[in-house]
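Undergrad: Sharing a sequence plus its predicted fold:
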Amino acid sequence: MKLLFVIQDSHGWAGTERVTNLIANGLSDRYEIEVLSLSERPSCEKGYLYKASIVRSYIPIHQGVLGLFSINTKTARHISRGAYDVVVISGVGEIKFLLVAILFCRTKFVAWEHFNAAYTHRRVNRKVAARFCDAIVVLTRADADDWQLYLHPRGHIVRIPNPLATIPRQPSLLTTTRVLALGRLEEQKRFDLLIDAFVLMHAKYPDWTLRIRGTGSKEAELKNRVKELGLENAIEILPAVEDVASEYQVASIYALSSKFEGFPMTLIEAMAFGIPCVSFDCPNGPSEIIAQGEDGFLVPYGDVTALAGALAKLAQEPTLRMQMGRKAREHIKRFDQEHVSALWEDFLAKLCQE
């Protein structure tokens, strides 16, 4: 079987690039894989490492109506010549660059949703995917329900969660007094609510600290809020780092305060390090990852007091932290790369038999 993954930029460092890399590598021993970037080839190698057998190709995007027409023509020609069995569009937003190919190329097209249909279903790209793609791959059961409810796709809706690259040999010792949160400093992540919750927790447990790592448009606003609270020594807002493992190793609680998610990989990664997680029960993902009261806590979205209470409970009870951390590390094995790759293999085999 010959597969083509289409992605905005295979050399990026974000979540979409990471999971595309993991799945492409995981399938490469069985299938002929190519990854097409809708971007210029970089002057130096960067991004996640692909196996040597995987072909990398590039068609850069040009702005404007003529640019859109040009790239549609080029991608259609590329797909026609490649004679792929399946084209996986990694990120539904890229479908606008593949319209000609979808209409005229005789291959199966799969839209791989990395976000949340409840918040994105009004976008034209989702409606196009629902109308023309042969299948939609989503990350959660809730998102599968939302695609059916809002978009009624003609093709199958298949739930395949994102994979965990590895389960680290050495878990966090959970002996520090640090709460960790990772993510873009944008409205969606609602780090302002996490800071408010931490303020309540810190009043009871002043030796605990909060470290937020990320960059984004809310950085100045969040830092000003910390300064106003006089908690510069307790709350750190630092740039994102490539080596996130070093952050997980020295954290004892992981917190997620998002308004919505597609599938929060940071929860899975933290749990792989044996860290109990506290999260808003936002759509979609946390409730399908955290087992409430067993390996972490879910609280209603926006309930700052409940978020603070869950953080405080874990801060107060180190034995509970350890117990939840061990269960988290065990439960997360259902997301290992081998298992998730097998789900993709089964899905692709059935798709090509139709």
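TA: Done, it's in. Residues are numbered from 1 along each chain as shown.
Undergrad: For the rest of this, base every contact and every neighbour count on C-alpha atoms.
TA: Fine.
Undergrad: which residues sit against stretch 263-271?
TA: 15, 114-115, 139-140, 161-162, 164, 182, 248, 254, 256, 276-277, 284-286, 289, 325, 328-329, 332 (C-alpha atoms under 8 Å, 6 or more residues apart in numbering).
Undergrad: Mark which of the residues you listed are part of strands, please.
TA: Per DSSP state E, strands hold the following members of those: Leu182, Tyr254, Leu256, Cys277.
Undergrad: can you pick the most crowded of these?
TA: With neighbours taken as other C-alpha atoms under 10 Å, the top of the ones in strands among the contacts of stretch 263-271 is Cys277, carrying 33 neighbours.
Undergrad: Distance-wise, check it relative to Gly262.
TA: Per C-alpha to C-alpha, to the nearest Å, Cys277 is found 17 Å from Gly262.
Undergrad: And for Leu174?
TA: Leu174 sits 28 Å away from Gly262, going by C-alpha to C-alpha.
Undergrad: Can you tell me the closest non-neighbouring residue to Glu40?
TA: Distances taken as C-alpha to C-alpha, 6 or more residues apart in numbering put Pro60 closest to Glu40, at 5.0 Å, once the chain neighbours are dropped.
Undergrad: What helix or strand is the one you found located in?
TA: Using DSSP states H and E, Pro60 falls within no helix or strand.
Undergrad: number of nearby residues for it?
TA: Neighbour tally, Pro60, other C-alpha under 10 Å: 15.
Undergrad: Show me where the chain has its helices.
TA: With DSSP state H as the criterion, the chain has helices at 15-27, 64-82, 99-104, 117-120, 124-132, 141-151, 191-204, 219-229, 245-249, 265-272, 286-289, 304-316, 318-331, 337-353.
Undergrad: putting a second one here so we can go through both:
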Amino acid sequence: MRISFLLHNGYHYGGTIRTTFTLAEELATRHEVEIVTVFRHRDRPALGLPAGVTLRHLVDLRTDSPGYDGDHPDFHRPAEVFPRGDGRWRQYSALTDTRIGEYLRGVEADVLVATRPGLVVHLARQARRGPVLVGQEHLTLAGHGYRLRRDIGHEYRLLDAVTTVTEVDARAYRRLGLTGVRIESVPNSVPAPTLPPADPAARTVVAAGRLTRVKRYDVLIDAFAEVAADHPDWKLRIYGSGDAIQDVGGELARRIEERGLGGRAFLMGSVTPMEPEWVKGSIAVVTSQRESFGMTIVEAMRSGLAVVSTDCPHGPREIIEDGVDGRLVPVDDVAAVTEALRGLVEDDELRAKTARAALASSERFDPVRIAARHEALWTELVGKGASRRTHARGRAWLHHRVGVGVDAVYALKARAGRLVRGTRGRFRTRFR
């Protein structure tokens, strides 16, 4: 198969980029794979180029590049095809509308995969008939605002498939009633470790992720302080950076001092890759109020750590089997985190047993296995032929000919469905 991924910015770093690169690299061992990034702001990808994968960009933001697009007049005009409900809308423009449209019209692929809701909506609105269209949800449906959820409910009907990273989120998408659209949950993948597993005898607790309030590292610090009072040889390392406006890092540093943890709890900053840091510990802790999946949980398990995680929406319960390969505890409950952490700290045999189980169970997230699940779905859809899309380009034609914005077309569709249905045939005839 020829597979093309559409990504926001493949030259940056983040969970969606990392998991897309991992999937693309595995698929490239058997298929022709490219990643098309809307934006390019640096010379080389922060995460490196996946082996066997072609990477190309649509809009160049490098000011020292001969192809710099920041001075293009359309770069400063607002986007009308990319949906306003997507939080990245202000980064998009009339230029990105045009460039993405040109890419979608000219790409030769069997499968087109868009990796964030705004790009999925854009894909549905402008893609030509023929390739299988797939929307990947790397966050959660419930986490999007009303305007974007409305766009999803309308435009995703033109897709062939939607994949989510958890079954809970797949059920939410199925409740939208996207008739004829395959909705499957396929978790993110994490490559096999390149280092030996962590030593269960290590006296270090590790946590990793952005320093934001939703991660509730304050709960972790308070829980660790209770355990460290009886086990002063244990240390806590928290990896990640945060938002300077919120200054969560500063708040956490003050909390560490207030709890008397100086020299035992450390804010380590961002580190890439994390694998060498995971294996320095024996226990990983996740105290988030919510997760779209839980990549750090899988990463820690693959490195052979026992994991304590809050039982937050959506991912942890689909990753951890409580009491077997980790512990699940209530959200925002310092006492529960303390108890679970203490149980692993004080029982060397339990900690080692849990770590072994985590290492074994996490193999189901290996890229080979995850890629095979995507592959099976896409192969089936390609075998069924062209998708059911009939009027996406009709909306684009209406905008071009009479100046009606896409959102205005939505209003027509919602308030005068009979009229829009009556004009669909003309759109279809014009664009066959």
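TA: Everything's here; your move. Every value quoted in this text rests on a predicted model; they were computed, and no experiment measured them.
Undergrad: Superposed, how do the two chains score by TM?
TA: The TM-score (TM-score structural alignment, normalised by the length of structure 1) is 0.92; 351 aligned residues with a C-alpha RMSD of 2.1 Å.
Undergrad: ok, back up a step: return the two entries of the ones in strands among the contacts of stretch 263-271 of structure 1 that lie farthest from one another.
TA: Using C-alpha to C-alpha, the pair of these lying farthest apart is Leu182 and Cys277, separated by 12.3 Å.
Undergrad: Pro117 of structure 2 against Arg150, yeah?
TA: No. Counting by C-alpha atoms under 8 Å, Pro117 of structure 2 does not reach Arg150; the two are 11.4 Å apart.
Undergrad: Of those two, give the one with the bigger neighbour count.
TA: A direct count of neighbours by other C-alpha under 10 Å for Pro117 of structure 2 and Arg150 places Pro117 higher, at 27 against 14.
Undergrad: which residues does the more buried one contact?
TA: Asp86, Gly135, Gln136, Glu137, Leu148, Ile152.
Undergrad: Mind filtering the residues you listed down to those shared with structure 1?
TA: With both residues aligned by TM-score structural alignment, their matches' C-alpha atoms under 8 Å, the contacts of the contacts of Pro117 of structure 2 that structure 1 also has are Gly135, Gln136, Glu137, Ile152.
Undergrad: ok, of those residues, which come out buried?
TA: Among the kept ones among the contacts of Pro117 of structure 2, the ones that count as buried by 16 or more other C-alpha atoms under 10 Å are Gly135, Gln136, Glu137, Ile152.
Undergrad: In a markdown table: the residues you listed, plus distance to Ala376 of structure 2.
TA: Compiled in a markdown table, those are given as follows (distance: C-alpha to C-alpha, whole Å):
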| residue | distance to Ala376 of structure 2 |
| --- | --- |
| Gly135 | 16 |
| Gln136 | 15 |
| Glu137 | 18 |
| Ile152 | 25 |
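Undergrad: can I get the ones in strands among the contacts of stretch 263-271 of structure 1 in a markdown table with distance to Ala308 of structure 1?
TA: Putting those into a markdown table (distance: C-alpha to C-alpha, whole Å) gives the following:
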| residue | distance to Ala308 of structure 1 |
| --- | --- |
| Leu182 | 18 |
| Tyr254 | 13 |
| Leu256 | 12 |
| Cys277 | 13 |
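Undergrad: quick one: which of the residues you listed is nearest Ala101 of structure 1?
TA: Leu182 (37.4 Å).
Undergrad: Nearest to Ile370 of structure 2 among the buried ones among the kept ones among the contacts of Pro117 of structure 2?
TA: Nearest to Ile370 of structure 2 among these is Gln136, at 13.7 Å by C-alpha to C-alpha.
Undergrad: just checking, what residue in structure 1 corresponds to the closest one?
TA: Matched across to structure 1, Gln136 of structure 2 falls on Trp112, judged by TM-score structural alignment.
Undergrad: Find the nearest non-adjacent residue to Tyr240 of structure 1, please.
TA: Let me fix one detail, which is that residue 240 of structure 1 is Ala and not Tyr. Closest to Ala240 of structure 1 by C-alpha to C-alpha, 6+ apart is Gly214, at 4.2 Å.
Undergrad: I'd say the one you found and Leu238 touch.
TA: Yes. Using C-alpha under 8 Å, Gly214 of structure 1 is in contact with Leu238, at 6.4 Å.
Undergrad: Contacts only, for whatever residue of structure 2 lines up with Ile332 of structure 1.
TA: For Ile332 of structure 1, the aligned position in structure 2 is occupied by Ser362, per TM-score structural alignment. Going by C-alpha under 8 Å, 6+ apart, Ser362 of structure 2 touches Val298, Met301, Arg302.
Undergrad: Distance check, Glu17 of structure 1 against Trp344 of structure 1.
TA: Glu17 of structure 1 is 17 Å from Trp344 of structure 1, by C-alpha to C-alpha.
Undergrad: His62 of structure 1 now?
TA: 32 Å.
Undergrad: swap in Leu311 of structure 1?
TA: Separation of Leu311 of structure 1 from Trp344 of structure 1 (C-alpha to C-alpha): 36 Å.
Undergrad: Comparing those two, which residue is more hemmed in?
TA: Leu311 (26 against 19).
Undergrad: What is the equivalent residue in structure 1 for Ser185 of structure 2?
TA: Per TM-score structural alignment, Ser185 of structure 2 is aligned with Arg159.
Undergrad: Just give the closest residue to its match, not the sequence neighbours.
TA: Nearest in space to Arg159 of structure 1, with sequence neighbours left out and distances taken as C-alpha to C-alpha, 6+ apart, is Val138 at 4.9 Å.
Undergrad: What count of nearby residues applies to the counterpart of that neighbour in structure 2?
TA: Counting by TM-score structural alignment, Val138 of structure 1 corresponds to Thr164 in structure 2. Neighbours of Thr164 of structure 2 under the rule other C-alpha under 10 Å: 26.
Undergrad: wait, Thr164 of structure 2 sits on Val134?
TA: No. Using C-alpha under 8 Å, Thr164 of structure 2 makes no contact with Val134, being 10.9 Å away.
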